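> here are the coordinates; sequence isn't available:
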């Protein structure tokens, strides 16, 4: 992985937040973003890579290690109503912005970053930033954010599955599997389905 954070640290930046999101392509549930500041000193956590290239078991093993090492973590989210209203791209940017604004350290105090590294996006904040194509595969901090966002959203999927039965969201995570699409046709959409994503299904 390219040490973007190291390069920026050498330029004098101190709090470098890395951001990634999950759930952009789902039919149901929120799009969720994580902003994270990892420490500049100390060894990197072994096994960190793009969350999509890790098994669920490996992500769950890394999740507490990342949270334990992180200087600050913030979660942002946009629900189906926001997604339907402003479109998924703008909703993703909104979730990312909220994640930055929600950054808190271990003492629960707000942490304001002086630079932001984002997976292939830009957000409306007056902070120096850089969007990195395939950032979750190239940048350690973005990979950490991708794992936290994924595990966090997977836990939300378990809650949604209990509340909205019949779609097997615990298994498909809200993505458009054949089983999920057939369930929508059979029982209709739930309150967490993105109506703008269902035009070719219902």
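Looks like it arrived, so ask away. As the structure is a computational prediction, the values presented were derived from the model and not from experiment.

> going forward, measure contacts between C-alpha atoms and count neighbours the same way
Fine.

> tally of neighbours for residue 128?
Look at residue 128: counted by other CA atoms under 10 Å, it has 12 neighbours.

> how about the strands in the chain?
With DSSP state E as the criterion, the chain has strands at 16-22, 31-37, 72-78, 104-105, 115-119, 129-132.

> as CSV, those strands with mean neighbour count and distance to residue 166 would be great.
What follows is the strands of the chain, written out as CSV (neighbours: other CA atoms under 10 Å; distance: least, CA to CA, whole Å):
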stretch, mean neighbour count, distance to residue 166
strand 16-22, 29, 23
strand 31-37, 32, 21
strand 72-78, 25, 23
strand 104-105, 18, 37
strand 115-119, 23, 33
strand 129-132, 17, 38
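
> put together JSON lines for those, with distance to residue 152 on each row.
Shown next, in JSON lines, are the strands of the chain (distance: least, CA to CA, whole Å):
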{"stretch": "strand 16-22", "distance to residue 152": "9"}
{"stretch": "strand 31-37", "distance to residue 152": "8"}
{"stretch": "strand 72-78", "distance to residue 152": "9"}
{"stretch": "strand 104-105", "distance to residue 152": "16"}
{"stretch": "strand 115-119", "distance to residue 152": "18"}
{"stretch": "strand 129-132", "distance to residue 152": "23"}
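
> for residue 172, which of those strands is the nearest?
For these, proximity to residue 172 was assessed by CA to CA; strand 16-22 is nearest, at 13.6 Å.

> tell me the contacts of residue 196?
residue 84 (CA atoms under 8 Å, 6 or more residues apart in numbering).

> want to compare, so here's the second one:
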């Protein structure tokens, strides 16, 4: 199984009068397998130093990969957090996502070394407790450039991880569907049963896991 970095942090490069805006977004809430990945990105106040940002879902994979190094190079601070399958199954996917958002914010605030920050979190829920003031932005990944950047980092990091998983469990096709419930993925689940990276708390995986425990009928 590939190594999973819990987080990657870039320190603040300069102290700038705040408040800073920390965009927060996730990738991977819906899939049947793999971690949910959350990213937070802070740009220096003023014009965003990265052109071409958009909601990661509106960009091609190649475009996201091209933007990724530009974001991490030019962001004042950024952090990526992986919340693993075991934690997802223990607390549920919603709570796991909230935990990831809080950890991502804690990371960028640490990098900013006490500078004032306002979090803009994509969606309609805010994690509690939070280490700074925050706003929930419905559709924020199409409205705020720091959230767009976070969505790109989270998506690229998760897609890379799922492609690595394909090398360990090629029978599921993780390199193609990234763990989402496509017909091909569901068929592979029925044929092979779940692997350790499948989320047992998700109904299709749970059903296949239970079916794999039922012995085949013997001869009459």
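Thanks, I have the structure now. Everything numeric here is computed off the predicted structure, so don't read it as measured data.

> quick revisit: among the strands of structure 1, which is nearest residue 148 of structure 1?
Nearest to residue 148 of structure 1 among these is strand 31-37; the distance by CA to CA comes to 6.6 Å.

> which other helices and strands contact that closest one?
Taking 3 or more CA pairs under 8 Å, 6 or more residues apart in numbering; DSSP states H and E as contact, the helices and strands that strand 31-37 of structure 1 lies on are strand 16-22, strand 72-78, helix 88-101, helix 140-163.

> most tightly packed of these?
strand 16-22 (a mean of 29; mean count of other CA atoms under 10 Å).

> ok, average deviation of that strand from structure 2?
Compared with structure 2 after fitting, strand 16-22 of structure 1 has a mean deviation of 0.7 Å; criterion: mean CA distance after the TM-score superposition for structure 1.

> and residue 90 of structure 1, what pairs with it in structure 2?
If you follow residue 90 of structure 1 across to structure 2 using TM-score structural alignment, you land on residue 95.

> ok, for that match, nearest residue in space, not its chain neighbours?
Ranked by CA to CA, 6 or more residues apart in numbering and with sequence neighbours excluded, the top spatial neighbour of residue 95 of structure 2 is residue 88, at 7.8 Å.

> which residue is the nearest non-sequential neighbour of the aligned partner of residue 175 of structure 1 in structure 2?
Taking TM-score structural alignment for the superposition, residue 175 of structure 1 sits opposite residue 180 in structure 2. Nearest residue to residue 180 of structure 2, sequence neighbours excluded (CA to CA, 6+ apart): residue 31, at 4.0 Å.

> shouldn't the one you found be in contact with residue 179?
Yes - in terms of CA atoms under 8 Å, residue 31 of structure 2 counts as a neighbour of residue 179; the distance is 5.0 Å.

> compare those two (neighbour count), which wins?
Per other CA under 10 Å, whichever of residue 31 of structure 2 and residue 179 has more neighbours is residue 179, with 25 against 18.

> that older thread, for residue 158 of structure 2, see how far away the match of residue 90 of structure 1 is.
Going from residue 95 of structure 2 to residue 158 of structure 2 by CA to CA, to the nearest Å gives 18 Å.

> quick one, what contacts the aligned partner of residue 53 of structure 1 in structure 2?
Superposed on structure 2 with TM-score structural alignment, residue 53 of structure 1 falls opposite residue 58. Listed by CA under 8 Å, 6+ apart, residue 58 of structure 2 has no contact partners.

> about what we covered before: residue in structure 1 matching the residue nearest to residue 180 of structure 2?
In structure 1, the residue matched to residue 31 of structure 2 (TM-score structural alignment) is residue 26.

> touching, that match and residue 175? I think so.
Yes - Residue 26 of structure 1 lies in contact with residue 175 (CA under 8 Å); the separation is 4.3 Å.

> quick one: residues contacting the spatially closest residue to residue 98 of structure 2 that is not a sequence neighbour.
Leaving aside its chain neighbours, residue 98 of structure 2 sits nearest to residue 127 (5.0 Å; criterion: CA to CA, 6+ apart). Residues in contact with residue 127 of structure 2 (CA under 8 Å, 6+ apart) are 98, 99, 101, 102.

> what's the distance between residue 127 of structure 2 and residue 22 of structure 2?
From residue 127 of structure 2 to residue 22 of structure 2 the distance is 14 Å (CA to CA).

> and the residue in structure 2 that residue 129 of structure 1 lines up against, how far from residue 116 of structure 2?
Aligning on TM-score structural alignment places residue 129 of structure 1 opposite residue 134 in structure 2. Residue 134 of structure 2 sits 12 Å away from residue 116 of structure 2, going by CA to CA.

> how about the spatially most central residue of structure 2, what does it touch?
Residue closest to the mean C-alpha point of structure 2, counted by CA atoms, centre = their mean, is residue 37 at 2.0 Å. Contacts for residue 37 of structure 2 (CA under 8 Å, 6+ apart) come out as 26-28, 80-83, 97, 100, 154-155, 157-158.

> same thing but 6 Å
26, 27, 81, 82, 154 (CA atoms under 6 Å, 6 or more residues apart in numbering).

> before we move on, what about residue 72 of structure 1?
36, 37, 103, 104, 105.

> dump these to a markdown table, plus distance to residue 68 of structure 1.
Listed next are the contacts of residue 72 of structure 1 as a markdown table, based on distance: CA to CA, whole Å:
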| residue | distance to residue 68 of structure 1 |
| --- | --- |
| 36 | 12 |
| 37 | 12 |
| 103 | 15 |
| 104 | 13 |
| 105 | 11 |
